[in-house]
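Q: I'd like to go over a predicted model; first the sequence, then the structure.
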Amino acid sequence: MTTVSDQLDVLVEPQPSSARRTVPIWLALIAASLPMFMATLDNLVMTSALPVIQQNLQATVGQLQWFMNAYTLAFATLMLAAAGLGDRWGRRRVFLYGIALFTAASIASALSTTPAMLIAARAVQGVGAAAIMPLSLTLLAGAVPAAKRALAIGVWGGVSGLGVALGPVIGGAVVDGVSWQAIFWLNVPVALVAVPLALYALGESRGRRAPMDLLGVALAGAGVFLGVWAIVHGNDDGWTSAMVLGSLAASALALTGFVIHELRTPNPVMPMRLFRSRSFSVANVIGLAFTLGMFGAVFLLAQYLQIVMGYTPFQAGLRTLPWTAAPMVVAPIAGILAPRVGLRPLLVSGLTLQAASLVWMAMILEPGTSYGAMVPALAMAGIGMGLTFAPSATAVLIDMAEVDHATASSVNSTIREVGVALGVAVLTAVFLGKGGSLTPAGYADGLQPALLVGAASVVVAIVAALAMPSRKEQSV
């Protein structure tokens, strides 16, 4: 008897090259980007819903962080493994399995009745997203002629920005109009469209077939998880407590062991040779520092609009659009400009706008501040994000052989998701440590120092961007 698994294997089995269809570039772009949009949407779709979920599930502040970080940590730690599986089993095959798992976990999230259930379901959702995000860029790069690749990556970055933009808006609209559970049910119809589209428009491809570096995956995952756990629990348990210090020490040991192991193993999950490329190395420093500062700020500001300003979830989501929607417009433009002006000017300009915006908001946000006073800073942040997304994605692949595209993209996506998790943890720890609370009177007390820490992290990214090779040193 033919099982469902057997049927799926037949569906995703690579076709001979002679049988592959020639499809329009725009269709391949949609096929690669739609599942990625779904995965990026779920990074922030919960931000507008967190106050409602807190009340319905009686969640603590720490659990609110884990609703976000369970997803981002699973996402981050397994992307490299997913890319390796894609190289061995077929990138489109693993991409489709990721969509299926992501959708199943979305259903489980919607059915959760306790914080623990939701955290567990979000973690599984992150596992599915780990197979979607890096392979979407790899499949797109393989489907687009080299001459049009920078533009395609720019559009891909714009779609990623659209996921960021619509996350708070869609989450808020659905929570106001239906329920918080519905934000997860939305993924089901998207997946029903995405799977047949990917089967039609994306060809199968493979990379180097090497044994899976399970020890490397375990060491990286343990190091990141223990570090974030310690940061999340530092304020509650005490920064000098045995559990927090022990977790930080174990995290440092695991990450050190990971680097040593990757340098010695013949089949590393994160090949250190990739970091010989200056563009690749700089892009990853930027990815970590920029996402730490900006996405930690998004987490806090989305709740500020509800808790302090009194907006509903949907109203709050709409009011993030000057920030979150701008990348959708600016990122494709940056992708077009990159070959003409080079990556460095775009990155430095974009990151400078973002750091300045966080400082601006830190100075003006307090009880009684009007939303109108925030708009210029929000728009500045959004334009800066748009100038950063596409050039940084281009820098990741620009010096890489095609066979390394999946691994290089996975490394960068992993580092950026670690930045998201660290951003939520670090900025929330600063927020709570400075006396911030989830009340109108107490929120601003912790928000200002948290935003300034976020700005400092983006300044680190600016310094790194200055080391990006110039246009003369590198052909875009």
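A: Perfect, thanks for sending it. Numbers count the residues shown, from 1 in each chain.
Q: alpha carbons only for contacts and neighbour counts from here, please
A: OK.
Q: so how many other residues sit close to Thr369?
A: 12 (other CA atoms under 10 Å).
Q: Ser48 now?
A: With other CA under 10 Å as criterion, Ser48 counts 33.
Q: so who does Val460 touch?
A: Residues near Val460 by CA atoms under 8 Å, 6 or more residues apart in numbering: Ile286, Ala289.
Q: Which secondary structure element is home to Ile53?
A: helix 50-57 (DSSP states H and E).
Q: Which elements pack onto that helix?
A: With contacts taken as 3 or more CA pairs under 8 Å, 6 or more residues apart in numbering; DSSP states H and E, helix 50-57 sits against helix 278-307.
Q: next one: the helix it packs on to chain centre, how far?
A: Counting by CA atoms, centre = their mean, to the nearest Å, helix 278-307 is centred 9 Å from the centre of its parent chain.
Q: helices or strands up against it?
A: Going by 3+ CA pairs under 8 Å, 6+ apart, helix 278-307 lies up against helix 50-57, helix 313-319, helix 343-364, helix 371-397, helix 405-433, helix 443-465.
Q: For the helix or strand following the first one, which residues meet the burial criterion?
A: Put plainly, it is helix 50-57. Using DSSP H and E, the helix or strand that follows helix 50-57 in sequence is helix 61-89. The neighbour-count check on helix 61-89 (16 or more other CA atoms under 10 Å) flags 61, 63-89 as buried.
Q: what's helix 61-89 packed up against?
A: Against helix 61-89 (3+ CA pairs under 8 Å, 6+ apart) you get helix 25-44, helix 91-110, helix 115-143, helix 214-237, helix 405-433.
Q: for comparison:
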Amino acid sequence: MNAFTPLQRGVVVVAILASFVTFLDGTVVTVALPAISRELGGGIITQQWVVDAYLITLSALILLAGSVSDAYGRVTVMRIGLIAFGVASVAVALAPDPLVLIIARAAQGAAGALLVPSSLALITATMRGEVQSRAIGVWTAFTTGAQLVGPLMGGLFVDLLSWRFVFLINVLPIAVNLILLQRLHLPERERPTRVDWWSGALCALGLGALVFALIEQERFGWSSPAIWMPGIIGIVLMAAFLARQQRSRAPLLPLSMFRVRNFGWGNLATLFVYAALSLNGFVIGVYLQQGPGLSATAAGLASLPVTILMIVLSSRAGAWAGRFGPRLFMAAGPLVMAVGALLLLTVAERFDYWWQVLPAMIVLGLGLSLTVAPLTSAILGAIDESRSGIASAVNNAVSRVAGLLVVALLSTIVGGALDQDGFHNAAWVTAALFALGGVVSWIGIRRNPAEPDPDETDAAHETA
């Protein structure tokens, strides 16, 4: 991080640590799910709820949090989020039964919603151009690395201690970040912005009802009033939420932002890419334990090559995107990841990690390294700094909703059971989602207006 000034370096560290805990907790739970089921009871539906309770509140409240961050100050909101996340993490670790665990996971997601938009907004508010792209690349490398190393850390804790310690990993980075925030004296840009609390309620209740119907339909069936009624209520509430965004003076989801080319197309690509990542992470973490019978640690180690490649290459990809534009990287990266997902079809009853899983992990890591930093930079660089908080919140909400929906549909995707056939079904769906992300990026993404296109610059010089 030698390319940054001391203040910029401090901002990047704070942003990484604040986002680290939310990204980590979104994935660290995956390898702990079998151990949680053994101790507290529950099958695949309970496992889905442990993941989705966190994602529901994170997804539903992240838009509201972005608006609150812009209105009341990013540093203040970050401090509140860090403290609340720490308290909720302890509650998860102490949960005596599945219901308390799921409620505490929902509380974690609500606190996490305060952290992600405010942390990334600090970067977009203090840096622009190639420096911003490089900073986002560093942020992406470490936060995505947290997502990917989460299963490994979770596996070690499950095997050596208990799944409960998995959720106490957050305490140290939260404490360190609170100290750094106190010492850095980062400037606040508080503005007297209205916050649309009603929209936040509509979004939260609507998403919750829809996800309930998607998860529980496997148990009750679509014809049950316990399923179709929440489904209809969820659709009505989400429609009301979108309608309110068109009339609200301070919308949580400013629909006009989607008319900005890179923001609109970039978020569509985000939807496909992060749905694929969430599906892939879930099925690998659970199947490798329940299928081949690997330990939690070994299942976590399976994705380590992706983490290493992300840390090594992501910052460089962000810098390349700042120089050459994001389109090529955002198109090629997901297509490479689609190939990696298809390589998982080689997983057979006679399991061999080195020939059946490792090649897929390497290809997935290369594609992910090319994709994430350019994607984030293209989307946030398209929006003015004054709305960086809400822009970050929208993009993160899209990625979380993508993961939320694909995990809710997991039983349908795998055919009811995460056996070998179900694992292969998930690989096909993952590859298709990645490919869609690449195609969408190639069609829609262009260089942001603030960034000069080298080809256009050369043509202008030749004309002159």
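A: Great, that's in hand. Just so we're clear, the structure is a prediction, and the values are computed from it rather than from any experiment.
Q: Give me the TM-score for this pair.
A: These two chains, once laid on top of each other, score a TM-score of 0.92 by TM-score structural alignment, normalised by the length of structure 2; 447 aligned residues with a CA RMSD of 1.8 Å.
Q: re earlier: for Leu166 of structure 1, find the nearest of the helices and strands packed on helix 61-89 of structure 1.
A: The closest of those to Leu166 of structure 1 is helix 25-44. By CA to CA, the value is 6.8 Å.
Q: Which part of structure 2 matches the closest one?
A: Aligned using TM-score structural alignment, helix 25-44 of structure 1 spans residues 8-27 in structure 2.
Q: likewise stretch 238-245 of structure 1?
A: Going by TM-score structural alignment: stretch 238-245 of structure 1 matches residues 221-228.
Q: So what touches that stretch?
A: Contacts of stretch 221-228 of structure 2 with the rest of the structure, by CA under 8 Å, 6+ apart, involve Phe212, Ala213, Leu214, Glu216, Gln217, Phe220.
Q: cutoff 7 Å now
A: By CA atoms under 7 Å, 6 or more residues apart in numbering, the list of residues contacting stretch 221-228 of structure 2 from outside reads Ala213, Glu216, Gln217.
Q: List the buried residues for that stretch?
A: Buried, per 16+ other CA under 10 Å, within stretch 221-228 of structure 2: Trp222, Ile227, Trp228.
Q: any chance of those in JSON lines, with distance to Asp97 of structure 2 and secondary structure too?
A: Listed next are the buried residues of stretch 221-228 of structure 2 as JSON lines, based on distance: CA to CA, whole Å; DSSP: H, G, I helix; E, B strand; the rest coil:
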{"residue": "Trp222", "distance to Asp97 of structure 2": "28", "secondary structure": "coil"}
{"residue": "Ile227", "distance to Asp97 of structure 2": "24", "secondary structure": "helix"}
{"residue": "Trp228", "distance to Asp97 of structure 2": "28", "secondary structure": "helix"}
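Q: After alignment, which residue of structure 1 pairs with Ala175 of structure 2?
A: Using TM-score structural alignment, Ala175 of structure 2 sits opposite Leu192 in structure 1.
Q: Map Gly171 of structure 1 onto structure 2.
A: By TM-score structural alignment, Gly171 of structure 1 lines up with Gly154.
Q: er, Gln54 of structure 1 actually
A: Gln54 of structure 1 maps onto Ser37 in structure 2, by TM-score structural alignment.
Q: what's the burial count for that match?
A: Ser37 of structure 2 has 15 nearby residues by other CA under 10 Å.
Q: can you check Leu7 of structure 2 too?
A: The burial count for Leu7 of structure 2: 13, using other CA under 10 Å.
Q: Spatially nearest residue to it, not counting backbone neighbours?
A: Leu184 (7.7 Å; CA to CA, 6 or more residues apart in numbering).
Q: Name the SS class of the residue lying closest to Val52 of structure 1 once chain neighbours are set aside, please.
A: Excluding the flanking residues, the one nearest Val52 of structure 1 by CA to CA, 6+ apart is Trp180, at 7.4 Å. Secondary structure, DSSP: H, G, I helix; E, B strand; the rest coil: Trp180 of structure 1 is coil.
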